[in-house]
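>>> quick one, fold the following:
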Amino acid sequence: MPKVIFREERCKGCRLCTAACPAGIVVMDESRLNAKGFQPAVVTDMEKCRGCALCARVCPDLVIEVEK
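This is a model prediction of the structure:
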């Protein structure tokens, strides 16, 4: 099963990853802020992750890493 790792301290909340995820499981964590004051992106259900890494490819700040 793929594993998605977020470097949340780098996330600026641009939401490109949420739009790119075909499974719709990358969302912004509205319950907290990172050190920069942005809502960080998270995966809601890792079981549904296909490991396509589209989220990582569109991230301009290299926040996301997908391990297969």
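>>> drop to CA atoms for contacts and neighbour counts, all remaining ones
OK.
>>> give me the buried stretch members for stretch 61-68, please.
Buried residues in stretch 61-68, defined by neighbour count with 16 or more other Cα atoms under 10 Å: 63-66.
>>> now the helices for the chain?
Taking DSSP state H to define them, one finds helices in the chain at 16-20, 54-58.
>>> list the contacts for the spatially closest residue to residue 8 that is not a sequence neighbour?
Excluding the flanking residues, the one nearest residue 8 by Cα to Cα, 6 or more residues apart in numbering is residue 40, at 5.6 Å. If a contact means Cα atoms under 8 Å, 6 or more residues apart in numbering, then residue 40 has 8-9, 11-13, 28-29, 32-34 as its contacts.
>>> to compare against the first, here's the next sequence to fold:
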Amino acid sequence: MAESTGSTKARRVKGSTAAPEPTVGKTQESEAAEAAISEGEGRKKTKRSFDIAIFSGWCKGCGICAAFCPRECIAMGEDGNPVVQDADRCTGCGFCEIHCPDFAISVRARKTASSDQD
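This is a model prediction of the structure:
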């Protein structure tokens, strides 16, 4: 029984005398993380805008598009047909387009004018 406890102690000693990991790798990782953060701060995040088109000739007024819109961009009008209430709130998720049984809705990214035109 004395031998088994001695071998256990020997294993513990070996585990505690293991060489520490070099700190050079950690420094390089932290420098890379700091560079990525500073690079991200320099970029401006632009909000993408989307246009919602409802083809009234194809629409039967089921209301699925208004029900599925998470940003409430589409609402049901007084006549029972969907209307674009606030297209600027649209995130382009496409739920309305995907769930429309009549393929009467189209969501497309707005084309922006280039800033280098004078």
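>>> got a TM-score for the two of them?
Here the TM-score for the pair of chains, by TM-score structural alignment, normalised by the length of structure 1, is 0.81; 61 aligned residues with a Cα RMSD of 1.0 Å.
>>> the lengthiest helix in structure 2 corresponds to what range in structure 1?
If you go by DSSP H, structure 2 has its longest helix at helix 23-42. Counting by TM-score structural alignment, helix 23-42 of structure 2 pairs with no residue of structure 1.
>>> show me what contacts residue 45 of structure 1?
By Cα under 8 Å, 6+ apart, the contact list for residue 45 of structure 1 reads residue 25.
>>> which residue in structure 2 aligns with it?
Under the alignment by TM-score structural alignment, residue 45 of structure 1 pairs with residue 86 in structure 2.
>>> any idea how far the equivalent of residue 63 of structure 1 over in structure 2 is from residue 37 of structure 2?
Aligned counterpart of residue 63 of structure 1 in structure 2: residue 104 (TM-score structural alignment). Using Cα to Cα, to the nearest Å, we find residue 104 of structure 2 at a distance of 43 Å from residue 37 of structure 2.
>>> how close does the match of residue 45 of structure 1 get to residue 74 of structure 2?
7 Å.
>>> what's the answer for residue 63 of structure 2, then?
9 Å.
>>> what do the two both touch?
By Cα under 8 Å, 6+ apart, the residues touching both residue 63 of structure 2 and residue 74 are residue 82.
>>> which residues does residue 2 of structure 1 contact?
Contacts of residue 2 of structure 1 (Cα under 8 Å, 6+ apart): 46, 49-51, 66-68.
>>> make TSV from the helices of structure 1 and add mean neighbour count to it.
As requested, the helices of structure 1 are arranged in TSV below (neighbours: other Cα atoms under 10 Å):
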stretch	mean neighbour count
helix 16-20	19
helix 54-58	19
